[in-house]
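[1] Model the following, please.
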Amino acid sequence: MIIDTLKNAERYYTLHSGFKTAFEYLNSTNLAALENGVIELGDGIRVIVSNDPGRTREAAAKIFECHNQNIDIQVCIHGLETMGWKPRADCQQVEVPYNPEKDYMFYNDEPDTYFSLKNGQYVIFFPEDVHAPMIGEGLIKKLVVKVPVYSIL
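    Sure, this is the predicted structure:
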């Protein structure tokens, strides 16, 4: 897991062949003006835009998720979003087995750590990062960039 601000995104270009495409899009787009939906960037990289009410920790823990096929770059655009995190290796209670068509698996474990993102900050979740997003109050506008794992350098 990596937490940083968009102004430092260039530091991570070499970690994955798709990160440069993702971060150049994020840094050249008026993110606040984007409408809810999905934007295809090519090479399997897609951006999911949402503007939804925050959840309680309890509600977010019900979707304590991880992915096998995609890396998530989750960017806070507006609001304050808290997320829970735990290493996948430490999770023991599978709630929903892995679904390869939807690329998710849910655990019934509790997060070890909580952290918050504010406008312009992001987190990168790799397949080994189980996460509970969208904890907060009021509307949270965010982007989730799905970057396929298969193209890792």
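[2] use CA for all of it now, contacts and neighbours both
    Fine.
[3] Let's verify the residue positioned nearest the centre of the chain: helix, strand, or coil?
    Geometric centre of the chain, nearest residue: residue 74, 3.4 Å, by C-alpha atoms, centre = their mean. Under DSSP: H, G, I helix; E, B strand; the rest coil, the three-state class of residue 74 is strand.
[4] I'd like the structure of this one too, to check against the first:
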Amino acid sequence: MIIDSLQNAAKYYSLHPNFQKAFDYVNQNDINSLEAGTFEITEGLKMIVIIGGGSTREESIKGFECHDKNIDIQISIKGPETFAWKPREKCVHPNGDYSDERDVRFFHDAPDMFFELQEKQFAILYPEDVHAAMIGEGLLKKIVFKVKI
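    All right, here's what the predicted structure looks like:
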């Protein structure tokens, strides 16, 4: 997992060919005016804009998840937004089977930690990062880039 501010995004371009494309999209568009929805940016790079009310920690960790085929870049547009996190290697209580169609695996495990993203901060979450998001109060707005591995 990586946590940083958008102003430092260029440091991570070399980690995956589509990271630069994702951050270029953010820099070249008015992210505050983006409407909720799912958008294909390029092959192997999808953007999901989420706008919704924040939830409690207890409610959010019901969706404690990780992915096998995608890296998430989650960017806070309107926050703050709190995340739950735990390394996948320490998760031992699966919540159902892996969904290949949705590329998601859920767990009943308790998080090891919580962290908060302020506006214009991001987290890069790899397949080994089990996470739950949208923890907060009031209206939250974020971008989730799905980067195909």
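[5] so what number do they get for TM-score?
    The TM-score (TM-score structural alignment, normalised by the length of the second structure) is 0.98; 149 aligned residues with a C-alpha RMSD of 0.6 Å.
[6] how close does the closest residue to the residue nearest to the centre of the first structure other than its chain neighbours sit to residue 96 of the first structure?
    Take residue 74 of the first structure and drop its neighbours on the chain: the residue closest to it by C-alpha to C-alpha, 6 or more residues apart in numbering is residue 144, 4.4 Å away. Distance of residue 144 of the first structure to residue 96 of the first structure, computed by C-alpha to C-alpha, to the nearest Å: 21 Å.
[7] Over to residue 59 of the first structure?
    Relative to residue 96 of the first structure, and taking C-alpha to C-alpha, residue 59 of the first structure is found at 16 Å.
[8] ditto for residue 87 of the first structure
    Residue 87 of the first structure is 17 Å from residue 96 of the first structure, by C-alpha to C-alpha.
[9] Give me the range in the first structure that the helix of greatest length in the second structure lines up against.
    Scanning the second structure for the longest helix, with DSSP state H as the assignment, gives helix 17-28. Under TM-score structural alignment, the counterpart of helix 17-28 of the second structure in the first structure spans residues 17-28.
[10] Can you give me the buried ones in that stretch?
    Residues 17-23, 26 are the ones in stretch 17-28 of the first structure that count as buried (16 or more other C-alpha atoms under 10 Å).
[11] what's the answer for stretch 1-21 of the second structure, then?
    Judged by neighbour count using 16+ other C-alpha under 10 Å, the buried positions of stretch 1-21 of the second structure are 3-4, 6, 9, 18-20.
[12] Once you drop chain neighbours, what's closest to residue 118 of the second structure?
    In space, residue 118 of the second structure comes closest to residue 80 once its chain neighbours are excluded; the distance is 4.6 Å by C-alpha to C-alpha, 6+ apart.
[13] For that neighbour, give its distance to residue 116 of the second structure.
    Counting by C-alpha to C-alpha, the gap from residue 80 of the second structure to residue 116 of the second structure is 7 Å.
[14] how many other residues sit next to the residue nearest to residue 74 of the first structure?
    Number of residues near residue 144 of the first structure (other C-alpha atoms under 10 Å) recorded here: 20.
[15] Distance from whichever strand or helix holds it to the middle of the chain?
    Assigned by DSSP states H and E, residue 144 of the first structure belongs to strand 139-148. Chain-centre distance of strand 139-148 of the first structure: 6 Å, with C-alpha atoms, centre = their mean, to the nearest Å.
[16] Please apply the same query to stretch 131-145 of the first structure.
    Mean C-alpha position of stretch 131-145 of the first structure versus that of the full chain (C-alpha atoms, centre = their mean) differs by 9 Å.
[17] Give me the distance between the two termini of that stretch.
    End to end - C-alpha to C-alpha - stretch 131-145 of the first structure spans 15 Å.
[18] what's in contact with it?
    Contact with stretch 131-145 of the first structure is made by 22, 45-57, 60-61, 63-66, 71-86, 111, 125, as judged by C-alpha atoms under 8 Å, 6 or more residues apart in numbering.
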